[in-house]
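Visitor: quick one, what's the 3D model for this:
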Amino acid sequence: MGRKAVLTTGIEDLDRALGGVRSPETVLWVDEAGDRFPIFGSAFARHQILTGKPLVFVSFDRLPHGILAGLELDVKGARVVLVDCFSHGKASAEADRLEGNEGRLPRFARLQTPSDLSRPDALVDLVLSALPKRRKTFALVFESLTGMVGVWKESGTLHFMERMQEVLQGRNTITYWVTRKKVHSRHFREEVESKASVVVELSAMRNKPHLTLRKASGREGSALLGRPLRYWQVEGRVSVETKKRSSLKKVLGRRLRKFRVRRGISQTELAQMIGVTPSSISQIESNLIYPSIPALVRMAEVLDVDVSAFFSEPLTRYRKPILEQERARKLELPEEYRSVLSIWALAPEDMGGKGEPYVIEIPPGAVVPSHFFSRKTDQMGYVLQGRLIFQTETGANLAGPGDVIYLAGATATEWRNLGEETARLFWVLFT
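Guide: Here you go, the predicted model:
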């Protein structure tokens, strides 16, 4: 007898939280809002497709194109059968359009529309006919029990679930059943939960999505049972926080944002300089994910700090009473600004205080199309050399050597160097 294929939810963190997927696994997803399950369904389906395992997806809640939108993969050998129970009797024209034009479907997908939904047993027969005859390992998704109740009422839906479990007995399967929370009778909820080996509740706490493992048969000793676990999705990948976040992780996100804002760099600009997506920077600053080591080193280079500055406070302040000219840090600016603007930070990162001093240089004839810093904080500058025109909401302003510029909680929209020499300013941002 050969070994059974390993089953998975397609989400490593969730498999870990469950202590592994066991066969046959019946997972009941209790969706509080009714719109949280699809990302888990897509992750599950994507894994089945990429590994070439058969999947039958029965939908009472969504049109086929809504399900396929998250499954646009160019693979060979995979097979997904979509059983469209949503269009039946509701939007048959949409079903006919898709069924009559299978060229619009991914090559791994086949659409089936039941001709008779009046009897639960008729759908059982249709699902059985869609299952591969020579394979004992496959996956099924039933979305959702709530939709079934709208067709068969609670008694017919319970009968359908029982019949499906009977015909799947002895096979190496993982089956997802989805239901809404607090919309069914207590008897119905208790019955479907008793038939499931795993119960996962999807909800929100403090406006953050969480999942809670309410049941995991044979894994009752798990420390994660009953504990809300935060989850998130980045670039299609779902992650679940199975371990308590360390204080180190919280510190990193907070300090990354501090250094980025201090430099006047947006999340998008920082992402471009490092070679990651803006959403990744947002997730790091929100303490949801760690950056890779190369990305962390690149962040330190761009923000001109030591890598250690992300994790610990400086041990000392003012190491020396003098900052030599060569130790002034030249800020890395977006590419479109590098030919018209140079900025040097004059204070070491560990100086603290309420002001940040900089020297700013603008070459002859150059036009800077925005302010030097994006922060709308009080700031002032002293013109050391050159003549400048700068635009504010009140109009154009001319400044020359010895003039002091004050911007109270505002920024300039443009700077122009009118002269034939480099304009230099001593600039202070007040924190």
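Visitor: use CA for all of it now, contacts and neighbours both
Guide: Noted.
Visitor: report the buried residues of the helix or strand where E193 lies.
Guide: Assessed by DSSP states H and E, E193 sits inside helix 186-195. By 16 or more other C-alpha atoms under 10 Å, the buried positions in helix 186-195 come out as R189, V192, E193, K195.
Visitor: do the same with stretch 53-71
Guide: By neighbour count on 16+ other C-alpha under 10 Å, the buried set for stretch 53-71 is 53-64, 67-68, 70-71.
Visitor: with the buried residues of helix 186-195 in mind, which one is nearest to E201?
Guide: Relative to E201, the closest of the buried residues of helix 186-195 is E193; by C-alpha to C-alpha it sits at 11.3 Å.
Visitor: in contact with that closest one, which residues?
Guide: L28, V199 (C-alpha atoms under 8 Å, 6 or more residues apart in numbering).
Visitor: with R171 as the reference, measure out to it.
Guide: Distance, E193 to R171, by C-alpha to C-alpha, to the nearest Å: 21 Å.
Visitor: just to revisit the earlier point, which one of the buried residues of helix 186-195 is nearest to R16?
Guide: Among those, E193 lies closest to R16 (C-alpha to C-alpha), at 21.5 Å.
Visitor: quick one: that closest one and V199, what's the gap?
Guide: 7 Å.
Visitor: shared neighbours of the two, anything?
Guide: Common neighbours of E193 and V199, counting by C-alpha under 8 Å, 6+ apart, are L28.
Visitor: continuing past the helix or strand hosting V149, what's the next helix or strand?
Guide: Element membership for V149, per DSSP H and E: helix 145-168. Once the chain leaves helix 145-168, the next helix or strand it forms, by DSSP H and E, is strand 172-180.
Visitor: tell me the contacts of F160?
Guide: P120, D121, V124.
Visitor: filter those down to the ones in helices?
Guide: P120, D121, V124 (DSSP state H).
Visitor: and which of those residues is nearest to Q48?
Guide: So of these, ranked by how close each gets to Q48 (C-alpha to C-alpha), first place is V124, at 21.6 Å.
Visitor: excluding its backbone neighbours, what's nearest the closest one?
Guide: M164 (6.5 Å; C-alpha to C-alpha, 6 or more residues apart in numbering).
Visitor: burial of that neighbour, as a residue count?
Guide: The burial count assigned to M164 is 19, neighbours taken as other C-alpha atoms under 10 Å.
Visitor: wouldn't it be in contact with L123 here?
Guide: No. With contact defined as C-alpha atoms under 8 Å, M164 does not count as touching L123 (9.6 Å).
Visitor: how much space is there between the residue nearest the centre of the chain and P278?
Guide: The centre of the chain sits closest to V234, judged by C-alpha atoms, centre = their mean, with a distance of 2.7 Å. For V234, the distance to P278 equals 11 Å [C-alpha to C-alpha].
Visitor: V30: what secondary structure?
Guide: Under DSSP: H, G, I helix; E, B strand; the rest coil, the three-state class of V30 is strand.
Visitor: before we compare anything, build this one as well:
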Amino acid sequence: MSLKTSNRFSTANIKKRRVSSGLSELDTLLGDLYIGDNVLWYDDMGSFSAAFSHCFIRETLARKKPLIYVTFDRSPKNVVSFLGTLAESQNLTILDCFTNGKGDSSEVFNKFYEKDGALWPYKVIKVNNPTSAAHVAEAMYGVHSNLAGDVHFIIDSLTGMQSLWGGEEQVIEFYVKTCPRLYELDTIAYWLVEKGAHSSRLKANINKIAQVVIDLSVRRGNAVLKILKAEKRSSQYINEHHCYSCEGSTIIFENQRSEKNRFDLGARIKSTRLMRGLSQKELAALTGVTPSTISQVEKNLIYPSLPALFRIGESLSVEVATLLKDTDRDRDSCVYASASRSSISLAKSLKGYVSGELLLPPDLEAPADVTMLRLLPGKKIAGHFFAHKGREMGYLITGQVELIMGNQTYQMNAGDMVYLEKDMPIGWQNLSEQSAELLWLTFKQ
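Guide: Down below sits the predicted model:
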């Protein structure tokens, strides 16, 4: 008996369809992405893979392709904030595995679903029992079945699954079953993974099944991408290190810029330290290292570990991404777009009470740091926003706040200003039912 293979099912006759990552340079390095790919993104902290995911989401929605964002680690409100206006696209569905998962069905997170009769611009589906891998799979395929064409996925994250499901075996089983099915359904999926949270056994198992595996890290002070696997494509860049930086809402690879524009991490840390009025000894004490270490880092004789880099950023009140971001190209500009702003890193005691962003690049030679501070409704904090020695000035844009100076209490209304010579407030409180916005100037010494 002779066996005939139908051309319809012959893999040789299936033409692979290209998909862009949203970054032309990454497409070149990979030898393109294709429908059917499961792409693993290994990251230390999650902040770098989020930037690449954002580019992919933007590209997908611009091409009017459906995308399902499966979130285990971010609340729906956090996802909406992360995506900005992209979250309002009707081609985006957020599958919420957080609220009844890590969120523990808390009223705080469930408030997101209270629409108060307003027009709801987001497509968000809450999974009732995300602690069950079967329920999560059912929800994913249920949403997929109602969509047409190539469906793209962001799964954030495999690490969140393991934390929720209580072990690696459940994660491996889910991944082993899901990847082939997503491949057959003509999808492409980004799987985000915190690489330090998993065993070598798990990583070996999932790497074997994935079509593309990418590692993100910080190496000698530079953000680095390395392609570990790019199955069935002719990429010549496997296992090579490729430096990049985040600039606004996009990512620029080092070979896309000229040599003269490459930034110096040590110089960036030094200039930001001096602008904060800190000595090397003071920064060392805040960071938990020796003054000699800070000196060597600023001279690029040694490079800080990732945890040390995050501590340095926190001590300097800047995000690590800001220290890694190249702002030299903006030096001839007198306008600084809102999209290029960097979040500030405030003291841990202020998290959940105050947020802020720098309105100017931190290494700009301006006489003052200009920050937009937002004190959440009804919140009260002990102490001040910054540990600053010198003059400060604040203008209250919206809301009503109270500040305490020694034994005196002062009330500020929208339009009022405060000027501080050297003494710092010992407390702040937002008296209004909305976020109080303060335009804050910290003068450099």
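Visitor: quick check: TM-score for this pair?
Guide: After superposition, the two chains reach a TM-score of 0.54 (TM-score structural alignment, normalised by the length of structure 1), with 263 aligned residues with a C-alpha RMSD of 3.4 Å.
Visitor: have a look at how far, on average, the helix or strand following the helix holding E193 of structure 1 is from structure 2.
Guide: Once the chain leaves helix 186-195 of structure 1, the next helix or strand it forms, by DSSP H and E, is strand 198-205. Once fitted to structure 2, strand 198-205 of structure 1 is off its aligned match by 0.7 Å on average (mean C-alpha distance after the TM-score superposition for structure 1).
Visitor: residue range for the very next helix or strand once past strand 198-205 of structure 1 in structure 2?
Guide: As assigned by DSSP H and E, the chain's next helix or strand after strand 198-205 of structure 1 is strand 208-216. Mapped onto structure 2 using TM-score structural alignment, strand 208-216 of structure 1 spans residues 222-230.
Visitor: okay, buried residues for that stretch please.
Guide: N222, A223, V224, L225, K226, I227, L228, K229, A230.
Visitor: what about stretch 183-199 of structure 1, how long is it end to end?
Guide: This stretch, stretch 183-199 of structure 1, spans 17 Å end to end (C-alpha to C-alpha).
Visitor: Three-state assignment for the residue nearest to W165 of structure 2 when sequence neighbours are not counted, please.
Guide: In space, and not counting its chain neighbours, W165 of structure 2 is closest to T131: 5.8 Å by C-alpha to C-alpha, 6+ apart. Secondary structure state of T131 of structure 2, per three-state DSSP, is coil.
Visitor: and the corresponding residue of structure 1 for T131 of structure 2, how many neighbours?
Guide: Under the alignment by TM-score structural alignment, T131 of structure 2 pairs with S118 in structure 1. Around S118 of structure 1 there are 11 other residues, counting by other C-alpha under 10 Å.
Visitor: for Q236 of structure 2, same thing?
Guide: Quick note: Q236 of structure 2 (other C-alpha under 10 Å) scores 12 neighbours.
Visitor: that one and F109 of structure 2, how far apart?
Guide: The value you get for Q236 of structure 2 to F109 of structure 2, if C-alpha to C-alpha is used, is 46 Å.
Visitor: any idea what the residue nearest to the centre of structure 1 aligns with in structure 2?
Guide: In structure 2, V234 of structure 1 lands on E247 (TM-score structural alignment).
Visitor: any idea how far G266 of structure 2 is from R220 of structure 2?
Guide: 10 Å.
Visitor: mind listing what's buried in stretch 74-92 of structure 1?
Guide: For stretch 74-92 of structure 1, burial by neighbour count (16+ other C-alpha under 10 Å) applies to A78, R79, V80, V81, L82, V83, D84, C85, F86, S87, H88.
Visitor: could you do stretch 117-130 of structure 1 as well?
Guide: With burial defined by 16+ other C-alpha under 10 Å, the residues of stretch 117-130 of structure 1 counted as buried are L117, P120, D121, L123, L126, V127, A130.
Visitor: my guess is the first one meets L123, correct?
Guide: Right, the one you point to is L117 of structure 1. Yes. With contact defined as C-alpha under 8 Å, L117 of structure 1 reaches L123; the gap is 6.7 Å.
Visitor: mind listing what the equivalent of I155 of structure 2 over in structure 1 touches?
Guide: Structural alignment places I155 of structure 2 opposite F142 in structure 1 (criterion: TM-score structural alignment). F142 of structure 1 sits next to F57, V58, S59, F60, T175, Y176, W177, V178 when contact means C-alpha under 8 Å, 6+ apart.
Visitor: tell me the counterpart of the first one in structure 2.
Guide: Alignment of F57 of structure 1 against structure 2 is given by TM-score structural alignment, with Y69 as its counterpart.
Visitor: gap between the helix or strand hosting its match and the chain center?
Guide: Element membership for Y69 of structure 2 (DSSP H and E) is strand 67-71. Relative to its chain's centre, strand 67-71 of structure 2 lies at 15 Å (C-alpha atoms, centre = their mean, to the nearest Å).
Visitor: and the angle from the helix or strand just after that strand to strand 67-71?
Guide: Using DSSP H and E, the helix or strand that directly follows strand 67-71 of structure 2 along the chain is helix 76-83. Counting by axes from the mean of the first three to the mean of the last three C-alpha atoms, to 10 degrees, helix 76-83 of structure 2 lies at 130 degrees to strand 67-71.
Visitor: which residues in structure 1 does whichever helix or strand comes after helix 76-83 of structure 2 align to?
Guide: The element immediately downstream of helix 76-83 of structure 2 (helix or strand, assigned by DSSP H and E) is strand 92-96. The aligned range for strand 92-96 of structure 2 in structure 1 is 80-84, by TM-score structural alignment.
Visitor: post-alignment, the matching stretch versus structure 2, mean distance?
Guide: Counting by mean C-alpha distance after the TM-score superposition for structure 1, stretch 80-84 of structure 1 comes out at 1.4 Å.
Visitor: list the contacts of that stretch.
Guide: 49, 54-60, 63-64, 95, 108-114, 127, 130.
Visitor: distance from the match of strand 208-216 of structure 1 to structure 1 after superposition?
Guide: Mean for stretch 222-230 of structure 2 is 1.0 Å (mean C-alpha distance after the TM-score superposition for structure 1).
Visitor: what lies in contact with that stretch?
Guide: With contacts defined as C-alpha under 8 Å, 6+ apart, stretch 222-230 of structure 2 is touched by 30-31, 211-218, 237-245, 265, 324.
Visitor: likewise stretch 112-128 of structure 2?
Guide: Stretch 112-128 of structure 2 has contacts (C-alpha under 8 Å, 6+ apart) with 76-77, 87-90, 92-97, 99-100, 135-136, 139.
Visitor: where do the helices sit along the stretch 201-350 of structure 1?
Guide: For the stretch 201-350 of structure 1, the helices defined by DSSP state H, counting those that start in this stretch occupy 247-263, 267-274, 278-285, 293-303.
Visitor: turn these into CSV, including distance to A396 of structure 1 and mean neighbour count.
Guide: Shown next, in CSV, are the helices of the stretch 201-350 of structure 1 (distance: least, C-alpha to C-alpha, whole Å; neighbours: other C-alpha atoms under 10 Å):
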stretch, distance to A396 of structure 1, mean neighbour count
helix 247-263, 26, 18
helix 267-274, 28, 17
helix 278-285, 34, 18
helix 293-303, 32, 17
